[in-house]
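would you be able to build a 3D model of this:
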Amino acid sequence: MAKHGKKYVEARKLVDRDMLYDPTEALELAKKTATTKFDGTVELAVRLGVNPKHADQQVRGAVVLPAGIGKEVTVAVFAKGEKAKEAEEAGADFVGADDLVAKINGGWFGFDVAVATPDMMGTVGKLGRVLGPKGLMPNPKTGTVTMEVARAVNEIKAGKVEYRVDKNGIIHVPIGKASFEMEKLQENFNTIIDTLIKVKPAAAKGQYLRSITVASTMGPGIRINTQKAAALGKAK
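Predicted coordinates for the structure are as follows:
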């Protein structure tokens, strides 16, 4: 069994493992149990009642968090001509076409999110083997394959996050920093839960929100009452 540091052990004492917390209480605890010297990220883990092996039960998309995520996001855009100019004017950090593809093929990955215009996907597709495993491949489902490159860049810079159910039916997504005011964390939390409820697959049967856990970087997991979370999400 892994050994935890003194700070984690002390933080763990503040959390009742058997309790399903009210969302607000859980977020307050996540802030209180942040154990890192740096400003840790508050992460949400939601287990859904879906079978990811079936195409009609995939849950994937992107949403702009109203309070942002408290991090400067570096954006690379694959585009040519006027679209490349639009991306640059919108604040994209790197813009290019074949030159950008060659740079990435050479081992460079100095960006957090990649955006591409549809006409560039034939070229960008060649990077699938290197971008795919890193979760950096542009995808129309998350709005990163689009002709509206300026809008895409603006949304990403404003706090757009991607969500995707893993093989265990769990979605992991950041909702801000431990230093965030409670109001901002709550707003982002409600937005994520509301979004997941809205994209519930028609084929999903039984309880949809199976479990919800929140934790700060290297902090203990705090379980949340799913019914209270769903009510807050719908009331957003």
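
make it CA atoms for all contacts and neighbour counts henceforth
Fine.

helices or strands up against the host helix or strand of residue 30?
Element membership of residue 30, judged by DSSP states H and E, is helix 23-32. Contact partners of helix 23-32 among helices and strands, from 3 or more C-alpha pairs under 8 Å, 6 or more residues apart in numbering; DSSP states H and E: helix 182-198, strand 209-216, strand 222-224.

structure for this one too, so we can compare:
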Amino acid sequence: MPKHGKKYLAALAKVDRTRLYSPTEALALVKETSYTKFDGTVEAHLRLGIDPRHADQNIRTTVALPHGTGKTVRVLVFAQGEAVQAALDAGADYAGSDDLIARIDRENFFDFDVAIATPDMMGKVGRIGRKLGPRGLMPNPKSGTIVPAADLARTIREVKGGRVEIRNDKTGILHVAIGKVSFTPQQLSENFVALMDAVKAAKPSGAKGTYIRSVTLTSTMGPGVPVDPVAAQNLKA
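The predicted structure is shown next:
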């Protein structure tokens, strides 16, 4: 069992693990128990009543957080022709075709957080899927990262502005960053509401029983704060 330092144990002592906090109380406690010298990330962890072994029960969608995540998102766009310059003009950090694909394939270039592609590029991008896929960087229509050239500018702005992907892990748990410790309680609350609304809207038809079984909020390296899942679903911005 890993040993925790004094700062973590002091933060943990402030959390009553026998109770479920309201979202407002939990967010305040997450800010209070953050002890890192840097501006930590606030994360929401949701355990869902789904069976990830069934493809139709997996969650993969996106949500536009009204206040973003507080993180600078580096965007790479696979496109060709005039769409390359259009992507760069819209704020993409990198845009190109064969040159970028070769750089990723030969140099293991992964200095980006999100990859977007136009449909006509997917035949070529597929050749480096073995490298992009395991890193969660493969463009996919479900995550809104395969779009026509005409939609590139809008998509780039959304991604850089705070659109995040929601995707369960193999145990049926979602892990989503909803902001920074430096965010105001109102900003964190509004981002959390947006996340919960998106998760509720993405409920698979095959999911049985209680859908959102538990909710935990935490900051980077901080203790988890258990949240009342019913209150979390009923919270309004």
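
among the helices and strands packed on helix 23-32 of structure 1, which comes closest to residue 59 of structure 1?
Checking the helices and strands packed on helix 23-32 of structure 1 against residue 59 of structure 1 by C-alpha to C-alpha gives helix 182-198 as the closest, at 8.1 Å.

quick check: the closest one aligns to which part of structure 2?
Per TM-score structural alignment, the counterpart of helix 182-198 of structure 1 in structure 2 is residues 185-201.

would you map the helices across structure 1?
Here structure 1 has its helices, by DSSP state H, at 6-12, 23-32, 81-90, 98-105, 121-124, 128-131, 149-158, 182-198, 226-234.

out of the helices and strands packed on helix 23-32 of structure 1, indicate the one that is most buried.
strand 222-224 (a mean of 24; mean count of other C-alpha atoms under 10 Å).

how far apart are it and its match in structure 2?
Average distance, strand 222-224 of structure 1 versus aligned residues of structure 2 after superposition (mean C-alpha distance after the TM-score superposition for structure 1): 0.4 Å.

any idea how far the residue sitting furthest away from the middle of structure 1 is from residue 87 of structure 1?
Ranking residues of structure 1 by C-alpha distance from their mean position (C-alpha atoms, centre = their mean) puts residue 81 at the top, at 30.6 Å. The gap separating residue 81 of structure 1 from residue 87 of structure 1 is 10 Å, by C-alpha to C-alpha, to the nearest Å.

count the neighbours of the residue nearest to residue 47 of structure 2 when sequence neighbours are not counted for me.
Leaving out its chain neighbours, the residue that sits closest to residue 47 of structure 2 by C-alpha to C-alpha, 6 or more residues apart in numbering is residue 173, at 4.4 Å. Residues lying near residue 173 of structure 2 (other C-alpha atoms under 10 Å) number 21.

before we move on, what about residue 18 of structure 1?
As a burial measure, residue 18 of structure 1 scores 8 neighbours (other C-alpha under 10 Å).

if we can go back for a sec, so which of the helices and strands packed on helix 23-32 of structure 1 is nearest residue 23 of structure 1?
Closest among the helices and strands packed on helix 23-32 of structure 1, using C-alpha to C-alpha: strand 222-224, at 5.9 Å.

how far off centre is the closest one?
Averaging C-alpha positions (C-alpha atoms, centre = their mean, to the nearest Å) puts strand 222-224 of structure 1 19 Å from its chain's average.

which other helices and strands does it contact?
Short answer (3+ C-alpha pairs under 8 Å, 6+ apart): strand 222-224 of structure 1 packs on helix 23-32, strand 209-216.

in JSON lines: the ones you listed, plus distance to residue 103 of structure 1.
Below are those laid out as JSON lines (distance: least, C-alpha to C-alpha, whole Å):
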{"stretch": "helix 23-32", "distance to residue 103 of structure 1": "40"}
{"stretch": "strand 209-216", "distance to residue 103 of structure 1": "35"}
